[in-house]
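generate coordinates for the sequence data below:
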Amino acid sequence: MQSLLRRTLLKGCTAVAALAALSSPALAQGEWPSKPVRIIVAYPAGQSTDIATRYFAEKLTHALGQNVFVENRPGASGNIGTAAAARATPDGYTLVMGANGTHAMNPALFVNPGFDAEKDFDPIVLTALIPFAISAAPNLPVNSLSDLIALARSKPDKLDVAIPSVTGQLVLEMLKQQNVPLFPVKFKGSADAMTAALGGHVPVLIDTVAATRTQLGKIKPLAVTTLTPLASMPGVKTVSEQGLPNFTLTAWNVLMVPKGVPAPIQARLGAEMKKILELPETHKALADLGFERAQPKTTAELATWLQAERRNFAQLIQAAQMKPE
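Here you go, the predicted structure:
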């Protein structure tokens, strides 16, 4: 009787162990992905981060054999969507396209953004660098940044600037440091800011090259914030070339996962993204969209680089005396 009881208990334990194995991370890793994967973008549709993420989502859909889709969760300068990503189950089915705004600037701007940019996420890959452009509305009588600076200084209380992001706000604050009196009018996203500029309601726009390029021929780009001119903005000089030496600022995107996603899933995701980033068609697509190609980095190099970027942006924010919205 005791022997029969012992055999029954052993069978029960074996069944429990098998059941546990079926739900173990190891099996989940082996099957990943077995359902659609979402990438949270903490900005509205049409922002530069959204534009690039949709391209990568399409490529990942083919590479992974599962639908990869973008979920826009805008609000609070990107804090709402980023906090939602930080709280997501770390099973590989929620990714987030981190940006310098959410993962380098907001930690320095907000006492409690709702997440820890370093501790709550694991970076997978640096996808692109994002230059900014300073542009004029069609009805503003300027054709270069030098013209705009002269006009602003001659009318020190008149010129408003459409600002759709915290990075755009930082560019504005850096201009103000150089005695260029401009006044921010903040918008929820690029689409609204561009509409205001094209309609002549706000005479100046500071936004990404990616967003600006969508209206080339209507909006007047005056300068880019890179060290050298961009092929994607032919004929447009840098800020440094137009009277403000050493003026440079470039944003970025990094694909990330919530902390705790199993290493094999992270490795698979990183390997697929590396292949996508190496495709000639990706190089062309990013350039056509107004992005710059980022140099590949190992996981360790990327983590170190992000730490340095957080320090650099914090210093810029402090020097510009920039305040949160």
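
only C-alpha atoms for contact and neighbour calcs from this point on.
OK.

which residues does the nearest residue to Arg87 once chain neighbours are set aside contact?
Closest residue to Arg87 apart from its sequence neighbours, by C-alpha to C-alpha, 6 or more residues apart in numbering: Pro258 at 7.5 Å. Going by C-alpha atoms under 8 Å, 6 or more residues apart in numbering, Pro258 touches 85-90, 94-96, 120-122.

and this one, please, so the two structures can be compared:
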Amino acid sequence: MKHPRSTLSPWTALSRRTVLGLGAGLGALALGAMSVATPTPAAAQSAYPSRPVTLVVPFPAGGSTDLVARLVASRMTGVLGQQIVVENRGGAGGNLGSAAVARAEPDGYTILMGTVATHALNPALQKKMPYDAVKDFAPISLLALIPNVLVVSNDFPAKNVKELIELLKAKPGEYSYASSGNGTPLHLSGELFKSMAGVDMVHVPYKGAGPALVDVIAGHVPIMFDNLPPSLEQIRGGKLRGLAVTTKERAPSIPDLPTIAETLPGYETYSWNAFFAPAGTPKAVIDKLNAASLAALKDPEVSAKLADLSATVVGSTPEELATHVKDELAKWAPVVAASGARID
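Next up, the predicted model:
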């Protein structure tokens, strides 16, 4: 029995085989091209950064936080090979800019200059926070500590911390202290002092540290807790009497001024600045940012300018910063509760 002859010509069969072969070859080429064009996550991280990085400062320009941010960012630009662009996004006591970074893409191209306010005080002061200070951020590095200072007007009778405590205990509620505002780090420095020393003095909040300092110099309010940099010039110029700095150790910029802890053991407050990224940022990216920030802090010009601000350079690991934030939250929550301060 003869088999039926195929209706396809040899040329038609060849053409079909050729097309199928070409299709398979082109498919392989396409897959190969895709594997070359689409980098793996590891490759993308190793190329980081490939464009400018935005550093959000959640306070207006010109303050100590902004100055530290711009100083460190300028040196990190050279280390990373991409510009670090500082963006001031103030509002809500630092919450506005911080919340924006918490919601940003976790790719390392948006980072935050966090402070004691954004990551320790605001969570204790506000019932409804727009972010979680621990869960919504990946720590990068604790950069620097900036001391606060206890100052009094020149005609105030107490000449040191011991005399101040004795005076306040003898006349509870008779004296007042100024701060930069309700719930600010300077206000809570005063509340911590009251709690630890067992004294009573009346809090007078101002709309900023500048107006408060003017009134203390004039003697309208006798006592104030201030950031050291703006008060330092007034102390040196004889317009204010500095009683003590609030850090554990004396400030190098004014080493003759004692610490509060020398009279009141365990007392310590300061402003601090640290870099954070959104939670979920890859570890390789965090490590690069950490290394760049540490390199910037070691630059002689940067360290000298930070010293001019009375800042103590830290330069921590991400893990050390994470521990620092948790410790600060635990420290300030009871102080805020005892003060009765709320911002809602």
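
picking up where we left off before, and the residue nearest to Arg87 of the first structure, how far from Tyr93 of the first structure?
For Pro258 of the first structure, the distance to Tyr93 of the first structure (C-alpha to C-alpha, to the nearest Å) stands at 10 Å.

for Met233 of the first structure, what are its contacts?
Contact partners of Met233 of the first structure, counting by C-alpha under 8 Å, 6+ apart, are 209, 213, 290.

counterpart of it in the second structure?
Aligned against the second structure by TM-score structural alignment, Met233 of the first structure finds its counterpart in Ile254.

now do the SS call for its match.
Assigned with DSSP: H, G, I helix; E, B strand; the rest coil, Ile254 of the second structure falls in the coil class.

quick check: the top strand by length along the first structure compared with the second structure, mean distance?
Using DSSP state E, we find that the single longest strand of the first structure is strand 121-136. Strand 121-136 of the first structure, aligned to the second structure and superposed, deviates on average by 1.6 Å (mean C-alpha distance after the TM-score superposition for the first structure).

using the three-state scheme, assign the residue at minimal distance from the centre of the second structure.
By C-alpha atoms, centre = their mean, the second structure has its centre lying nearest to Gly114, at 1.8 Å. State at Gly114 of the second structure, reduced to three classes by three-state DSSP: strand.

wait, what's in contact with it?
57-58, 98, 273-276.

also Lys207 of the second structure?
Applying C-alpha under 8 Å, 6+ apart, we find Lys207 of the second structure in contact with 180-181.

give me the distance between it and Gly181 of the second structure.
Taken as C-alpha to C-alpha, the span from Lys207 of the second structure to Gly181 of the second structure is 6 Å.

report the set of residues contacting both of the two.
Common neighbours of Lys207 of the second structure and Gly181, counting by C-alpha under 8 Å, 6+ apart, are absent.

follow-up on the earlier one: counterpart of the residue nearest to the centre of the second structure over in the first structure?
Matched to the first structure by TM-score structural alignment, Gly114 of the second structure sits across from Gly98.

tell me, how many residues neighbour the alignment partner in the first structure of Lys135 of the second structure?
Aligned by TM-score structural alignment, Lys135 of the second structure pairs with Lys119 of the first structure. Counted by other C-alpha atoms under 10 Å, the residues lying close to Lys119 of the first structure total 10.

same question, the one 10 residues further on
Burial of Leu129 of the first structure is recorded as 19 neighbouring residues (other C-alpha under 10 Å).
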